[in-house]
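> Kindly generate the corresponding structure for this input.
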Amino acid sequence: MVGEAREPDSETGPLEGITVLDASQVLVGPFCTMQLADLGADVIKVERPGVGDQTRGWHPPQFGEGDEGVSAYYSSVNRNKRSITLNLKSEEGRELLRELARDADVFVENFRVGTLEEWGLGYEELSAENPDLVYCSLSGYGEWGPYAERPAYDLIMQAEGGFMSITGEEGGPPVRVGVAIADIGAGMYATQAILSALFHRERGGSGQKVDVSLFDGQVAWLSYMASYYFATGEPPGRMGSKHPTITPYQAFPTRDGYVVVAAASEKLWRNLCRALERADLLEDERFETNADRVEHREALEELLEAEFADRTTEEVVETLEAGDVPARAVHDVGDVFDHPQVEARGMHHEVPHPDVGSIEMAGSPMHLSGTPTTIRSHPPKLGEHTDEVLAELGYSADERERLREDQVV
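Predicted structure coming up:
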């Protein structure tokens, strides 16, 4: 039945009972583990004492004021988790991680390749004590190949993985996509791989190693642009908002902004001409088929730009949508979170926070009818759950205090 995921009848996520040990930081790993947390997993975020995830210090902007403020960046990918502090440079801290890993279902890390193996925390060591463990390593280039040991950042990946060569205006400089798509893309692939490994384990298999890299993710995301190159032998270039094989399918300037028009089929092309009262374009041999329109792209763009230049964005959208042509205004982020569909789909949340009152964030796009995703708790304060997790391991209050005095936690 359409809409049956709208009002789920359970507060239990599909990953309830799954424990994820998250030794990652910044974006790729935390984005992956937040998805698992939204799906109901118990995610234990392991952080350095006194410092924590690097992004805790990435502000402004932040929620709240002064030292009690919370980094907006950190908040975006760390909800629904419990934070503990462990000094992994100490042997006792590493032993505590091993103890946690013995009972975990998933371990996620994005240390520089080889670091955890040097500390005796690699897949071989942890899986020897917990064969059911799904161990996910995230890195810039993966665990083998000539670049395996190089550090990586999203900007580097967007450049080296080809995305900046196809992003930006024709003839202009290369442009980075506005969000860190290399990190987020690899985080999504990691989540898929982890869920697949858990599914395999539940069907009678064992745990396994998962290796996901930012670079591989960028190469995979080239998708039809890669096929364009394979088919022609020519690397595609920057085209702004235009599409290499469909036109008109792009942004056009209006009197007061921009509108995007997606006439992605012959039917929609005919609808566009009729909506604009330009039946003459239907008789123009240059525009008869999509292939013709691509060949004569510049001439068509000039004609359409003239049609839109004296109209407001709202007028263009109303005219084209009335004619059954997909067209929308180009929104800024503020417009997005005022959008009625965002409200209807629950994609804007406000979560109480003990220090700053509340934190706003985007919701989860995964809607399940029986076991929904949930936003249950604020992005944790550094070490907020250290005592709680250590108590679950059986450590007494005196033992926990001794670990603090010894700077293990």
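
> Only C-alpha atoms from now on, for both contacts and neighbour counts.
Will do.

> Show me the strands in the stretch 251-400 of the chain, by range?
Applying DSSP state E, counting those that start in this stretch to the stretch 251-400 of the chain gives strands spanning 258-262, 327-329, 348-353, 357-362.

> what do you get for the stretch 101-250 of the chain?
Going by DSSP E, counting those that start in this stretch, the stretch 101-250 of the chain shows strands at 106-109, 134-139, 209-213, 249-253.

> One more, please, to line up against the first structure:
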Amino acid sequence: MISDLPLSGLKIIDLTNIIMGPYTTQLLGDLGADVIKVEDIKGDMTRSIGIQKSPDMASMYLGVNRNKRSITLDLKQNISKKVLWKLIKRSDVLIHNMRPQKINRLGFTPTKVKKKNKKIIFVGLYGYGKLGAYTGQPAFDDIIQGQSGLASLYKIGKKEPLFVPSVIADKTIGLLASTALLSAYIKVLRKGEGSCVEISMFEGMASYVLLEHQYGQMFSPSKGTAGYPRLLSKNRKPYRTKDGYICILPYTDKQWLNFFEIIDRKDLKNDKRFSNIKERSKDINLLYKLIKESVKEKTNQQLCKVLKKNDIPHGVVNTLENLQKDKHLKKVNFFRKIRHPTEGNLVSPDTGIKINSMSLPIRKHQPSLGENSTEILEEIGYSSDEIKKILNINKK
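Below is the predicted model of the structure:
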């Protein structure tokens, strides 16, 4: 286990729920931060989403709330607000994903929070940025997938727009938020000054989608339509093989030349249409169709062997069920088995991050609702009698 994690000592008050915010804070908790998850008496909505063994401990919640502690506070009650103010004074970060009008009604505006703690980083995760046409409206992953243009990318030919079957907007903006938060923390370390950080799902996801798809509209006036043709090619997809599906992407000049050799199309090696990436881009549909036709009578094992030998990027299409059998993931111990005090044996995927060749540890199990209320209240100076009173007011 890593003894000194990068964010050890960083104290975060986490008022977020569902996926975007909890994913942000789980990443920070994985890196060593002390994350205090503040929940109302009903708890995070994800506590009831998915398979569950115990009440309020569903699979969705378990997937995004490790390395945290939980305290229940009904912030409509003055005594609970006082607890949060005490936490604010002693913390480095306050993060929430309420709509601006709700956090303002509760009295925890950026200005008031900064007045209590000038070094604190106030992070607001919003559906839409300030002063826009949609400011203050509710937003969830499906809505942002549609508004950002992501869903429309599936509309090839006469197909309808489709959602990516993953909470991709929530998770993408969670990554964006963690980056922005850590940048603000560096500022605190350099200048001793906190910041107000605002993250917009809509603007953030639109920027994410347009990175490659702005294309001809990058220029003013426009030099073409939006949409990166290679990614929108109707033939860009996993290819059917004799015993499954495989993804193949020759990309460099050398990789394409090797591929032409493999499929016994040496004539294409001198074809000017395929001589460099600029020329290949003009006929990418033809090339993808060529791949499709060349692999359908071969097995995945046969293809992987020859593609690996020729250093051509490839990978067999895994199902969710057989991911745990993937030979690479097994070798790197990606699926970690942990023992939870109430949920028993759990399997927790690794993060993909290693520091000094070591994975980030699971230091704290996913907490039950309000599991750590007493210890957190003790840490900020409440007496036993005061704690009993606070706990009684914040019972489910």
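
> sorry, back to before: in a markdown table, list the strands of the stretch 101-250 of the first structure along with distance to E288 of the first structure and mean neighbour count.
Compiled in a markdown table, these are given as follows (distance: least, CA to CA, whole Å; neighbours: other CA atoms under 10 Å):
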| stretch | distance to E288 of the first structure | mean neighbour count |
| --- | --- | --- |
| strand 106-109 | 53 | 24 |
| strand 134-139 | 48 | 26 |
| strand 209-213 | 44 | 20 |
| strand 249-253 | 16 | 20 |
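
> Make JSON lines from those and add distance to L39 of the first structure to it.
What follows is these, written out as JSON lines (distance: least, CA to CA, whole Å):
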{"stretch": "strand 106-109", "distance to L39 of the first structure": "14"}
{"stretch": "strand 134-139", "distance to L39 of the first structure": "17"}
{"stretch": "strand 209-213", "distance to L39 of the first structure": "19"}
{"stretch": "strand 249-253", "distance to L39 of the first structure": "36"}
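
> Of those strands, which is nearest V177 of the first structure?
strand 249-253 (16.5 Å; CA to CA).

> Dead centre of the second structure: give me the residue that sits there.
Nearest to the geometric centre of the second structure sits K171, at 2.5 Å (CA atoms, centre = their mean).

> got a list of what the aligned residue in the first structure for it touches?
Under the alignment (TM-score structural alignment), K171 of the second structure pairs with I184 of the first structure. If a contact means CA atoms under 8 Å, 6 or more residues apart in numbering, then I184 of the first structure has 27-28, 31 as its contacts.

> Including distance to E160 of the first structure and neighbour count, could the residues you listed go into JSON lines?
Listed next are the contacts of I184 of the first structure as JSON lines, based on distance: CA to CA, whole Å; neighbours: other CA atoms under 10 Å:
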{"residue": "L27", "distance to E160 of the first structure": "19", "neighbour count": "25"}
{"residue": "V28", "distance to E160 of the first structure": "17", "neighbour count": "29"}
{"residue": "F31", "distance to E160 of the first structure": "22", "neighbour count": "25"}
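
> Compare those with the second structure and list the overlap.
Contacts conserved in the second structure for these, using both residues aligned by TM-score structural alignment, their matches' CA atoms under 8 Å: 27-28, 31.

> so how many other residues sit close to the aligned residue in the second structure for R270 of the first structure?
Alignment note (TM-score structural alignment): R270 of the first structure maps to L257 of the second structure. As a burial measure, L257 of the second structure scores 19 neighbours (other CA atoms under 10 Å).

> sorry, back to before: out of the strands of the stretch 251-400 of the first structure, flag the one nearest A299 of the first structure.
With CA to CA, the closest approach to A299 of the first structure among those belongs to strand 258-262: 16.4 Å.
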